[in-house]
Structure formats: structure tokens, C-alpha cells
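Participant: Sequence and predicted structure are below.
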Amino acid sequence: MPVIELQTYIKANRAIVFDLSRSIDLHKISTQHTHEEAIAGKITGLIELHESVTWKAKHLGVYQTLTSKITAMEKPQFFEDQQEKGIFSYFIHGHFFEIQDDDTLMIDRFEYQSPLGFLGRLADKLFLEKYMTQLLQKRNAIIKEFAESGRWKEVL
């Protein structure tokens, strides 16, 4: 099973970065290229512990729906979301926020298992792990941009 770990240094207050990472509205902005929209559950604002959101998006040329739920949260240092329904056999996405000087180190740990056994593992090696890494990097770049520019006030 692939595990993607990313670190993003953000020159902003940890509480702001934490909230931007939970923002349904910012998530929509960061995934405009996939036409992602929240269609059920928490569809706007900040997602909280035990809340879920169902997303509809076009990934790899196919429209898909995926429901994830916040299963753990310690404000403002950590939260975790897990797939409840969707294309993956499972995923767990840990979001960690560490203070460094007056800034924030945001750490993502995304663990998933593709469906279809051997074919899923082959897809991981050929393209899926790279695709997922790029999707997370793009999302983190938008969080960083909004946090550092003051645009966070538009969504929080």
C-alpha cells in the first residue's frame, strides 16, 4: 500500500493553516481543475470531528464520488480523515501542524490501498501514486498561498 508523505513550510500562524486545511470552501478552490464539488454532508465552512463530506469530482477522466469522515482531531495540531465510501479500498489521511519559529510546518501522511488487487498495485506504480502526490501538492500550494498572502480571510 502506498504512503505519501509531504512537508510544506508555511509562513503563517498554525491555527490559520489548520483551519485552511479543514475548509471545504478552500478545498473546492484547490480542486477546480477536477470540477470537485461537495454534494452531501458538510458542504461549506470548516469540517469538524465526526463530520463527513461527500465529494463528486472528475479524476483520470471519470466522475467519481467519495465520502470521507473526520475521525480524529486535536486542534490546532492534528486531524485525520478516512474514506467511508469511494474508489479506494481505503485511505487514511493524517494532517499534522508543527510550530517552527513563528511559522508552520504542515505534514501530510496519506496512506491508501487501491482496489482490484494486482491491477490496483500496478496502477499505483504506473500512474496513481504520482497522480495522488501531485493532487496533494497542488492542494498544499493553495493552502500556502492563502495563508501567506492574507487571502485566508476570504474563506475563514
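Facilitator: Yep, it's here. Numbering: from 1, shown residues only.
Participant: Every contact and neighbour count from this point should use C-alpha atoms.
Facilitator: Noted.
Participant: close enough to count as contact, Ile143 and Phe18?
Facilitator: No: if you go by CA atoms under 8 Å, Ile143 and Phe18 don't touch, sitting 9.5 Å apart.
Participant: neighbour count winner among the two?
Facilitator: Ile143 (27 against 22; other CA atoms under 10 Å).
Participant: So the more buried one belongs to a helix, correct?
Facilitator: Yes: counting by DSSP: H, G, I helix; E, B strand; the rest coil, Ile143 falls inside a helix.
Participant: need the contact list for it.
Facilitator: Val17, Leu20, Ser21, Leu26 (CA atoms under 8 Å, 6 or more residues apart in numbering).
Participant: Count the neighbours of the first one for me.
Facilitator: In this case it means Val17. Neighbour count for Val17, taken as other CA under 10 Å: 26.
Participant: same question, the second one
Facilitator: Neighbour count for Leu20, taken as other CA under 10 Å: 25.
Participant: one more structure, for comparison:
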Amino acid sequence: MAFYQYFKAQVIDASKAELWDFISSPRNLKLITPDHMGFDITSSHAEEKMYEGMIISYEVSPLLGLKTEWVTEITHIRDQEFFVDEQRIGPYVMWHHQHILDVIDGVVVMKDIISYQPPFGFLGAIANSLFIKKKLDEIFDYREKAVDDYFGKVDSTQMTIV
């Protein structure tokens, strides 16, 4: 069984409340996902704010333009601090994504911690080495730029984010 964790942190030029309003709205996911992934929310209630127990369905093309269904549940929320989405239907054996907002040295930091298990046992481990990890880097690099474009870029080169 191959199990991995992916971590990304970003300093945001916004208040915690502004950032929370943005990331807690499912409709904004499309704004921060690369176009080539063909990301579309198929849930009829995507205009709502997230709540615990919310089920959100998507179509996405993560590889070779092939559409796949992805269904997540929002399992935990602490207002303006964090929320967790977990895959219920999708390409992974397990997917647990923590979205955490923190204030470090007076600036807002958004952290993503993804714990995941690819399908197909040892073949999934090979796939992670060859392209899954790279695809996550690509998606979160795009997300970082999109969030910077939305809120404004912050120079965080002198910060240590843990």
C-alpha cells in the first residue's frame, strides 16, 4: 500500500475573513483550477457556502483528457480556520484534503495538506513517482498564481512557513 502526503503553503494578501469567504465557496474552485483539467462542478447547490456533510460532485480530466467523476464530502469545518474534504467517489483509494488558514507574523497563510493513496498498489506507487506528484505540483502552482492574481502577490521569500 502506497500512502503519501502533499504539503503546500502560501502567504495571501487578504484578511482571514476575505480568504475564508473565497475558499469556502465551491464555485470558486473552478477559478483556481487549470483550464486543461476540464473541471466542472455538477452539483446543483454549488452556489452555497460549504457546510459539514456537504457533498460536491465534479467532472475532471486529470489525465489524457479523460473525464472522470469525483465526489467529495466536506467532513469538518471550523469557521475561518480550516475545512476538510474527503473523496467519496473518484480516482484515489483515499483522499483527505485539509485546507488550513493561519496567521503567522501578522500575515495570512493558507496551508494545504493532502493525504492520499493511489489505486493499484505498487503500480500506484510507480504512478505517483512518474506523474501524480508532478500533477499535484502543477495544480497547486497554478492555484498559487490564481490566488495571487485574485488577492495580490505577497513577497514571502523571507518567511519560514511551517
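Facilitator: Yep, it's here. Quick caveat: nothing in here was measured; it's all calculated off a predicted structure.
Participant: Mind checking the TM-score on these two?
Facilitator: Laid over one another, the chains give 0.87 as their TM-score (TM-score structural alignment, normalised by the length of structure 1), with 149 aligned residues with a CA RMSD of 1.7 Å.
Participant: Can you show me the strands along structure 1?
Facilitator: Assigned by DSSP state E, the strands in structure 1 fall at 3-10, 37-41, 52-59, 62-74, 78-85, 90-100, 103-113.
Participant: Aligned counterpart of Ala149 of structure 2 in structure 1, please.
Facilitator: One correction, residue 149 of structure 2 is Asp, not Ala. Counting by TM-score structural alignment, Asp149 of structure 2 corresponds to Glu145 in structure 1.
Participant: which residue in structure 2 lines up with Gln113 of structure 1?
Facilitator: Using TM-score structural alignment as the criterion, the counterpart of Gln113 of structure 1 in structure 2 is Gln117.
Participant: His96 is in contact with its match, correct?
Facilitator: No: at 9.4 Å, Gln117 of structure 2 and His96 do not qualify as touching, with contact defined as CA under 8 Å.
Participant: Once you drop chain neighbours, what's closest to Ile55 of structure 2?
Facilitator: Spatial nearest neighbour of Ile55 of structure 2, excluding adjacent residues (CA to CA, 6 or more residues apart in numbering): Glu73 at 4.5 Å.
Participant: Mind filtering the contacts of Ile143 of structure 1 down to those shared with structure 2?
Facilitator: On the basis of both residues aligned by TM-score structural alignment, their matches' CA atoms under 8 Å, nothing of those survives in structure 2.
Participant: Out of the residues you listed, which is nearest to Lys42 of structure 1?
Facilitator: Closest approach between the contacts of Ile143 of structure 1 and Lys42 of structure 1, by CA to CA: Leu26, at 13.3 Å.
Participant: Quick one: neighbours of that closest one, just the number.
Facilitator: 23.
Participant: and what of Asp79 of structure 2?
Facilitator: When neighbours are defined as other CA under 10 Å, Asp79 of structure 2 has 13 of them.
Participant: how near is it to Tyr51 of structure 2?
Facilitator: Counting by CA to CA, to the nearest Å, the gap from Asp79 of structure 2 to Tyr51 of structure 2 is 10 Å.
Participant: Aligned counterpart of Phe97 of structure 1 in structure 2, please.
Facilitator: Aligned counterpart of Phe97 of structure 1 in structure 2: Leu101 (TM-score structural alignment).
Participant: Ok, Lys69 of structure 1 next?
Facilitator: Under the alignment (TM-score structural alignment), Lys69 of structure 1 maps onto Glu73 of structure 2.
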